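**Q** The sequence and its predicted three-dimensional model are supplied below.
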Amino acid sequence: MDYKKIAEELLTDIGGKDNVQAATHCATRLRLVLRDESKVDQAGLDERDEVKGTFSTAGQYQIILGSGIVNEVYKEFIKMAGIDAMSKEEVKTAGTQKLNPIQQGVKMLSDIFVPIIPAIVACGLMMGLNNVFTAQDLFVAGKSLIEAYPSIEGLAAMINTFSNAAYVFLPILIGFSATQKFGGNPYLGAVLGMLMVHPDLVNAYAYPSVLAAGEVPFWDIFGFEVAKVGYQGTVLPILFASYILAKVETFLHKRVHTSLDNLITPLFALFATGFLTFTLVGPLTRTLGDMMTNGLVWLYDTTGAIGGAIIGFFYAPLVITGMHHSFIAVETQLLADIAKTGGTFLFPIAAMSNVSQGAAALAMFFIIKEQKAKSLASASAISAYLGITEPAMFGINLKYRYPFYAAIIGSSISSAYITFFKVKAVAMGAAGLPGIIAITQGKLFHYIIGMLISSVVTIALTYVFSKKEWSKAVKK
């Protein structure tokens, strides 16, 4: 091949050397940061035999050339563009600077959660498998599988323990990844996560009942009481705490003498951040979540289907922040007074949101051309249908943005439908397909119809949005 000619043609198609801000390459793609992507001659690129596809994501315009070709073309390309060779991280930084604040926030969340997706997917699938073992009337009339076949009870119990691990200790995973993203020591971030789920603390899931009973334990520090409450399964508190930890650590590294740095910096950074987490960050985010859920109950009770549509629309964005975990207090109260309330309305709406995220990822499996992304899309879609949406949401839907928009619209429409028919659940569990076993009698038909509406609307909108000119994140 004439690599020089290919590089020259590519440079012309992307708007000339003055339009190139930075460039690098990976195994198959030329990864560029362009000053103005509107100058790209997309039709010209599509016609070239050497170009296997193009897409734009995270401020980078990427041209797929293939293994063995891209590195040779890159050598000629940077000569003609008059730029220096750059690392992937340098180009990633340059690309991030082009994004608006919202896009930067989404990218930050994606960068934090993508590395921990395999752990979340594995536990999510095991959680769904556990529901298969324990669901009544699913395969055997009047019994669950473990009741019909007692020999598998031990296996089911083991799977149940395994399935909870990533969620019980979620702050540890996020603490490691987030602190690394914010420029701190990831191992200190992991320890910070451990502090937040320490067994000496009241478990976050038990906090509502402990609070109602007035039995919350405290640390008495010179007359100042600090609640000993954990943050199992939460996202927002550890994200804020990890940011503080990274900044405190960076501050201390610049000011502590090198002879004491390895001793003083980790000690003070971790203690100061931990103290702030339990005295300020955690309580504030918990209070914010409580205020939000009280508003949701009012919205559902007074506006009916409209309220269901609104809750369904915003449920996934709340999952991003982790504030959906504050729904546990509301659902616990609704289920405790089930004779009066008839069950919880939040669980079915959460199921509609989860199914929508799964449907969007499923649609992306057929739209995306990159094999690695396709594999992630298929696995995360299954996980979302079983009730665990983080892999689909952070790994696929938020990355490409428009699948996420399609999913929250699909969730809104299906949530309005099930709210209109007063679909409620008598228990909490994996919100999705396994949730069928928790729906109140006489409402199962509408729950299934809601999931179908959610899937069909989301898949259709994802395909429609993928054809829009602004949707350049997918290979044409």
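**A** Looks like it arrived, so ask away.
**Q** hey, let's count contacts and neighbours off CA atoms from now on
**A** Fine.
**Q** Mind jotting down where the helices sit in the stretch 351-476 of the chain?
**A** In chain order, the stretch 351-476 of the chain shows helices spanning 371-385, 390-392, 398-400, 402-420, 444-466, with DSSP state H, counting those that start in this stretch as the criterion.
**Q** who does the third one touch, helix- and strand-wise?
**A** In this case it means helix 398-400. Applying 3 or more Cα pairs under 8 Å, 6 or more residues apart in numbering; DSSP states H and E, one finds that helix 398-400 contacts helix 101-113.
**Q** can you check the first one too?
**A** Helices and strands in packing contact with helix 371-385 are listed as helix 117-134, helix 346-367, helix 390-392; criterion 3+ Cα pairs under 8 Å, 6+ apart.
**Q** Return the distance of that helix from the chain's centre.
**A** Computed by Cα atoms, centre = their mean, to the nearest Å, the chain-centroid distance of helix 371-385 equals 13 Å.
**Q** sorry, back to before: for Ala157, which of the helices of the stretch 351-476 of the chain is the nearest?
**A** Smallest distance to Ala157 across these (Cα to Cα): 20.0 Å, for helix 371-385.
**Q** quick one, strands of the stretch 101-250 of the chain?
**A** 218-221, 224-227 (DSSP state E, counting those that start in this stretch).
**Q** tell me the most buried of these?
**A** strand 224-227 (a mean of 13; mean count of other Cα atoms under 10 Å).
**Q** Show me what it is in contact with.
**A** Val216, Pro217, Phe218, Trp219, Asp220, Phe278, Thr279 (Cα atoms under 8 Å, 6 or more residues apart in numbering).
**Q** Could you pull out the helices in the stretch 151-300 of the chain for me?
**A** Using DSSP H, counting those that start in this stretch, the helices assigned to the stretch 151-300 of the chain run over residues 153-168, 170-181, 186-196, 207-212, 236-255, 258-276, 282-303.
**Q** mind listing what's buried in stretch 165-178?
**A** By neighbour count on 16 or more other Cα atoms under 10 Å, the buried set for stretch 165-178 is 166-178.
**Q** again with stretch 1-17
**A** In stretch 1-17, counting by 16+ other Cα under 10 Å, buried: 3-4, 6-17.
**Q** and here's the other structure:
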Amino acid sequence: MGKFQQDAEQLLKELGGKENIAAVTHCVTRMRFVLNDDSKANVPAIEDLSSVKGTFTNAGQFQVIIGNEVPDFYNDFSAVSGIEGVSKEASKAAAKQNQNIAQRLIGVLAEIFTPLLPAIIVGGLMLGFRNFLEGVPLEMLGGQTITQSSVFWNGVNGFLWLPCEAIFHFLPVGITWSITRKMGTTQILGIVLGITLVSPQLLNAYAVNGTSAADIAKNWTWDFGFFTIEKIGYQAQVIPAMLAGFMLVYLERFFRKHIPEAVSMIFVPLFSLLPTILAAHMILGPIGWQIGSGISYVVNAGLSSSFSWLFSLVFGGLYAPLVITGLHHTTLAIDSQLVADFGSTNLWPMIMLSNIAQGTAVLAVYFQHRGNKKEEQISVPATISAYLGVTEPAMFGINLKYVYPFVAAMVGSAIGGMLITITNTRALGIGVGGLPGFLSFKIENYPMVFISMLVTMVITFVMTFVFRKVKVLNKLEPQLDESGFAMATAGGPAVSVTHPAEGASVSDNAPGVVTKEDIFAPVEGEVIAIGQVSDPVFSQKMMGDGFAVKPKAQEIYAPVHGKVMSIFETKHAIGIKTPGGAEVLVHMGLDTVELKGAPFEVLVKVGDTVTPDTLLSLMNLEEVLAAGKKTDVVVAFTNTEKIAGFTLNKTGEIAQQTKIGEVEVME
């Protein structure tokens, strides 16, 4: 009888039986199931299993978090179920079959725009700063703007237009590149196609409305004798670039199948690129422009009409649920089109306030559960990250678990969104979707931006306390006394909340001797809290507490003194046990199990004794990035039942082998 046979049998039952499982595989920490009917999975019962640390659904896969012993669990599950595992690629293919068309389209849209977000966000901040420099008369300067009174700042303002133009005017280049990258075709062709949409030879899209038809016909056309094509640019246009990008992808796929390999290097790019460029300027561009303008017009009209209060109330309240479904990625394209058409967006301000509301709801829960040290390790960084525009740790780590803070955030976001919309407070572009978001507005709008933020935060904070007492919205917490705080259990001290994803309640009276052990940076780079990792399994601490490093070097060292206990077959993860008993997972890259070990060279073997001076592995960062994966090196303490606490003393840029924290281990 295998170690996990009993849990494996129960898991099979709670998943709806063998007939409900379309595919199963596993990675270093989790079982990945593709279910025929997700509704048959009994999630509470699954999370009650002793070997399960949590569950998570993503991209059509139902994932069950096991931990370091997932290979053994997988073997026992295969034995009791009679189901043979499939490759990761086959599992993902099956997962896509489990998604409807809308889910697939949303997934594609998300993967196209996500790589562009860093540039779009920083571009929005720079536009806001330029607006302050050139558009705000100051009394101390005699009513002049900073650029009018200072040669230096006038130069700074002019210089900053260089990256702003590159980000927003040349956005089609990023879109066409991202499409070819996501679809696995030739990325340089995507870049070339994007450049042909924004070339200086073309009439700039921003100048089209001010140019007469006669002038365009005379000066801005290619004349082929029996037909002409207008030389119109598509600066900042989203849909024309997307249509052209997908046409290029499918033409390249078609010709790669039908052109002999010996001449494919010449004729596949030629027959793919030239027809796409021609179609982009004759058909796809004009049609896409009209579609994009139509969408932005409808959204802008709805948010500017006499019913704007209703539109904004609904959108502000429902944006957070959109994040759960992934539909929120569609707003990126709409926001970009609004900025292109109207010079500003009235959609993004509501998104900014929704993020602030999620952070405030977690802050309220922190005050309600103060003293719960283990939950504070999630709630404090989750609040900070939400206030800085990243809401997933807040939503999935706290708010959705308890439900009532999530609903309170929806109410606060709805009212704040309505307020900022009916006052016609528009953003110059997409910026940081949290408290720093005010930088994306004109300075004369700052008072209303700050008022809307304050209203959102106050309403959310208050409603979190109110909704906590509504039983239908609160099913996970202990019984509350009249003051709204947890009552003591009979015959014992007050207990903290038990979280299914964490698997244990927290007590200040835990028995046993606690050993402190030093933790070191495994690689040179930027140290971040684990709540900032983009993989929810790590950021929600389903695998335990820890930290991550965004590496600048390929050399990965041991973060602790200890012994190597496991090396995953795809070489991307190594397990180490410390003398004090902490089980430490060193996970190199995110989702790098799919790379089958290619970018990694492991330099240790199971049973080796290691120190922070021991080189564990080499990770080819360029190869990982080229595969579309993130290089974050995550260090997690996976035997959470023995971890009394973890303190991360240093973050930011740091050298490898530098002491950055301590872990407390109970014997």
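**A** Structure received. Computed from a prediction, not measured in an experiment: that's the story for all the values here.
**Q** I'd like the TM-score for the two structures, please.
**A** Scored against TM-score structural alignment, normalised by the length of structure 1, the superposed chains reach a TM-score of 0.72; 437 aligned residues with a Cα RMSD of 4.9 Å.
**Q** With respect to burial, which of the helices of the stretch 351-476 of structure 1 scores highest?
**A** By mean neighbour count, with neighbours taken as mean count of other Cα under 10 Å, helix 390-392 ranks first of the helices of the stretch 351-476 of structure 1 at a mean of 30.
**Q** and that helix, what does it pack onto?
**A** By 3+ Cα pairs under 8 Å, 6+ apart, helix 390-392 of structure 1 packs against helix 117-134, helix 346-367, helix 371-385.
**Q** Of these, which is nearest Ala269 of structure 1?
**A** Ala269 of structure 1 lies closest, by Cα to Cα, to one member of those: helix 117-134, at 27.7 Å.
**Q** After superposing, tell me the mean distance of that closest one to structure 2.
**A** With mean Cα distance after the TM-score superposition for structure 1, helix 117-134 of structure 1 departs from structure 2 by a mean of 4.9 Å once superposed.
**Q** by how many degrees do that helix and helix 371-385 diverge?
**A** Per axes from the mean of the first three to the mean of the last three Cα atoms, to 10 degrees, the angle that helix 117-134 of structure 1 makes with helix 371-385 is 40 degrees.
**Q** Can you lay out the helices of the stretch 151-300 of structure 1 as a markdown table showing distance to Leu433 of structure 1?
**A** Formatted as a markdown table, the helices of the stretch 151-300 of structure 1 follow (distance: least, Cα to Cα, whole Å):
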| stretch | distance to Leu433 of structure 1 |
| --- | --- |
| helix 153-168 | 17 |
| helix 170-181 | 23 |
| helix 186-196 | 31 |
| helix 207-212 | 27 |
| helix 236-255 | 27 |
| helix 258-276 | 39 |
| helix 282-303 | 23 |
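**Q** wait, isn't Ile349 of structure 1 in contact with Ile413?
**A** No. Using Cα atoms under 8 Å, Ile349 of structure 1 is not in contact with Ile413; the gap is 10.4 Å.
**Q** Between those two, which contacts overlap?
**A** Both Ile349 of structure 1 and Ile413 are in contact with Gly312, where contact means Cα under 8 Å, 6+ apart.
**Q** residue range for stretch 609-618 of structure 2 in structure 1?
**A** The alignment of stretch 609-618 of structure 2 onto structure 1 (TM-score structural alignment) finds no residues at all.
**Q** buried residues in stretch 357-375 of structure 1?
**A** Within stretch 357-375 of structure 1, the residues scored as buried using 16+ other Cα under 10 Å are Gln357, Gly358, Ala359, Ala360, Ala361, Leu362, Ala363, Met364, Phe365, Ile367, Ile368, Lys374.
**Q** quick one, what contacts the nearest residue to the fourth one once chain neighbours are set aside?
**A** In this case it means Ala360 of structure 1. Nearest residue to Ala360 of structure 1 in three dimensions, chain neighbours excluded: Pro403, at 5.3 Å (Cα to Cα, 6 or more residues apart in numbering). By Cα under 8 Å, 6+ apart, the contact list for Pro403 of structure 1 reads Ala360, Ala361, Met364, Ile396, Asn397, Thr458, Leu461, Thr462, Phe465.
**Q** deepest of the helices of the stretch 151-300 of structure 1, which one?
**A** Among the helices of the stretch 151-300 of structure 1, highest average neighbours (mean count of other Cα under 10 Å) belong to helix 170-181, with a mean of 26.
**Q** out of the helices of the stretch 351-476 of structure 1, nearest to Ala135 of structure 1?
**A** Here helix 444-466 is closest among the helices of the stretch 351-476 of structure 1 (Cα to Cα), at 14.8 Å.
**Q** From Gly416 of structure 2, how far off is Trp425 of structure 2?
**A** Rather than Trp, residue 425 of structure 2 is Thr. The gap separating Thr425 of structure 2 from Gly416 of structure 2 is 12 Å, by Cα to Cα, to the nearest Å.
**Q** likewise Ala301 of structure 2?
**A** 20 Å.
**Q** Would you mind giving the secondary structure of Phe55 of structure 1?
**A** Using DSSP: H, G, I helix; E, B strand; the rest coil, the structure places Phe55 of structure 1 in strand.
**Q** So Phe62 of structure 2 belongs to a strand, correct?
**A** Yes. Checked against three-state DSSP, Phe62 of structure 2 lies within a strand.
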